[in-house]
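[1] Next come a sequence and a model predicted from it.
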Amino acid sequence: MTNYNLKGKKIAFLATDGFEQVELTKPWEAAREVGAELHLISLKADDIQGVHHDKKGDTFSVDKTIDDVIAADYDGLVLPGGVFNPDALRVHEGAVNFVRDFFVQGKPVAAICHGPWTLIEADVVANRKVTSWPSLKTDLINAGAEWVDEECVCDSGLVTSRNPDDLPVFCEKMVEEFAEGIHVEQTT
């Protein structure tokens, strides 16, 4: 996939029930392929349910709960989409604070599809160029972002994409940003 090496880097994947399965599994495979240590973090310790659009997908074992982690322990963050997943995350104070802390610490973050909903709640999209699933356009603009309809957008270490069709370029850019490390402009 890339010439990048993530050996020695820890990447957090934050998700809960209702995540779009392929938006977790493809980035997971891409980061694992280049040596990253990966942790699936959720709101609960139980397995979480993936979806394929509106149909149930597989269940996935959670490595750590949001109450047991801090952003300082990770080199990057991935926020998969799905409608229910980010909607639940954005109303959970611990999840929102975890996401915000990646920006405070200047660490790369990758969010796809509906994943940027959590970024809005964390108040980290103002003055950033982003993309997302089209229904989030107005929410992102109202939060101060410049929304564009592009396959993949990277703004100072924040990688965003629109949907599963964008996964190849999203995963490539995500790995590149994680390899380059800390450089996201602090926003809070």
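    Thanks, I have it.

[2] From here on, just use CA atoms for contacts and neighbour counts.
    Will do.

[3] So for this structure, the centremost residue is which one?
    Centroid-nearest residue in the chain: Leu79, 2.0 Å away (criterion: C-alpha atoms, centre = their mean).

[4] Using the three-state scheme, assign the spatially closest residue to it that is not a sequence neighbour.
    Once flanking residues are discounted, Leu79 sits nearest to Ala111: 4.5 Å by C-alpha to C-alpha, 6 or more residues apart in numbering. Three-state call for Ala111 (DSSP: H, G, I helix; E, B strand; the rest coil): strand.

[5] Against Phe178, how distant is the closest residue to Pro164 other than its chain neighbours?
    Spatial nearest neighbour of Pro164, chain neighbours left out: Glu23 (6.3 Å); criterion: C-alpha to C-alpha, 6+ apart. Applying C-alpha to C-alpha, to the nearest Å, the value for Glu23 to Phe178 is 17 Å.

[6] for stretch 49-65, how far is the first residue from the last?
    Stretch 49-65 end-to-end distance (C-alpha to C-alpha) = 15 Å.

[7] Ok, stretch 140-158 next?
    With C-alpha to C-alpha as the measure, stretch 140-158 spans 14 Å from end to end.

[8] All the strands of this structure, residue numbers only.
    Taking DSSP state E as the test, the strands found in the chain are 10-14, 19-20, 37-42, 48-52, 55-60, 64-65, 76-79, 109-112, 129-130, 146-147, 152-155, 158-161.

[9] Packed most tightly, which of those would that be?
    Most buried of the strands of the chain, by mean neighbour count (mean count of other C-alpha atoms under 10 Å): strand 19-20, with a mean of 29.

[10] Got another one to weigh against that:
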Amino acid sequence: MPKALILVADGSEEIEFVTPYDVLTRAGFDVVSVGVGLKENYAHMSRNIRIVPDYPTLLSLPHQTAHAYYDILILPGGAPGAKTFSTTNAVLELVDNFRKEGKWVAAICAGTTALVASQKKLGGEKARVTSHPSVREQVEKEGGWEYSEERVVVDEAKKVVTSRGPGTALGFALGIVELLGGKEGRVEVGNAMVLAETL
């Protein structure tokens, strides 16, 4: 059973957090969320929904070597939340550790900026990515990142999955299911959700 770790911060985008958590759980993944820099015991999301993560901080995770235990790290967008990820050393190190371990890192919307910030600070390979249009310039100005406007971009060689925004969250989540659980898993989950052929 694949294991997924999803980060959440104040100002994270609800749809981009909840959709992967929901879809991956439906697919039989072991999914865990962890808060980053929360002011309360919940994340105050971008549209005023409050979400209580499974673990309040990275330090409270039962597996301190998260990159060795989990198969994928997921970073939702939402500009304030993404800024928190991008300026928190523990998150940048976590992204770097996952990538060095050869594990998947997935980011959606402004979450891609944390991937870029980690590479800028700690090194590692750049990848083919996408993001929300509002942060495209921020991604491209770092140079070396191959930018795409596809809804979901998978760089299999670099183990990076990125997506554009709230409207692409379902395709993003299903793409992760297919990568780690196979095409049959994606079809099974999609059928159970009465998924339309075109997202």
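    Now that the structure is in, tell me what you want to look at. Keep in mind the model is a prediction, meaning the values are calculated, not measured.

[11] hang on, the earlier thing: report the contact partners of the residue nearest to Leu79 of structure 1.
    By C-alpha atoms under 8 Å, 6 or more residues apart in numbering, Ala111 of structure 1 lies in contact with Val78, Leu79, Pro80, Gly81, Leu158, Val159, Thr160, Ser161.

[12] Please apply the same query to Cys152 of structure 1.
    Counting by C-alpha under 8 Å, 6+ apart, Cys152 of structure 1 has contacts Thr131, Val159, Thr160, Ser161, Arg162, Asp166, Val169, Phe170.

[13] Could you work out the most separated pair of the residues you listed?
    Spatial extent of the contacts of Cys152 of structure 1 (C-alpha to C-alpha) is set by the pair Thr131 and Val169 at 13.3 Å.

[14] Pull up the overlap in contacts between the two.
    Glu151, Cys152.

[15] Give me the more crowded residue out of those two.
    When Thr131 of structure 1 and Val169 are compared for neighbours, Thr131 comes out ahead with 29 against 13, by other C-alpha atoms under 10 Å.

[16] mind checking what that one lines up with in structure 2?
    Matched by TM-score structural alignment, Thr131 of structure 1 corresponds to Thr130 in structure 2.

[17] now swap in Asp75 of structure 1 and tell me
    Checking with TM-score structural alignment, Asp75 of structure 1 has Asp71 as its match.

[18] Now do the contacts for its match.
    Applying C-alpha under 8 Å, 6+ apart, we find Asp71 of structure 2 in contact with Pro2, Lys3, Ala4, Lys103, Trp104.

[19] Tell me how many other residues crowd the fourth one.
    Spelled out, it's Lys103 of structure 2. Residues near Lys103 of structure 2, counting by other C-alpha under 10 Å, number 20.

[20] And Glu149 of structure 2, by the same measure?
    Residues near Glu149 of structure 2, counting by other C-alpha under 10 Å, number 14.

[21] what's the counterpart of it in structure 1?
    Matched to structure 1 by TM-score structural alignment, Glu149 of structure 2 sits across from Asp149.

[22] For the alignment partner in structure 1 of Arg50 of structure 2, which non-adjacent residue is closest in space?
    Matched to structure 1 by TM-score structural alignment, Arg50 of structure 2 sits across from Asp58. The shortest distance from Asp58 of structure 1 to any non-neighbouring residue, by C-alpha to C-alpha, 6+ apart, is to Gly50 (5.4 Å).

[23] ok, that neighbour touching Gly57?
    Yes - with contact defined as C-alpha atoms under 8 Å, Gly50 of structure 1 reaches Gly57; the gap is 4.8 Å.

[24] joint contacts of those two?
    Gln21.

[25] just to revisit the earlier point, run a quick check on the match of Thr131 of structure 1 versus Glu140, I expect a contact.
    No - with contact defined as C-alpha under 8 Å, Thr130 of structure 2 does not reach Glu140; the gap is 9.9 Å.
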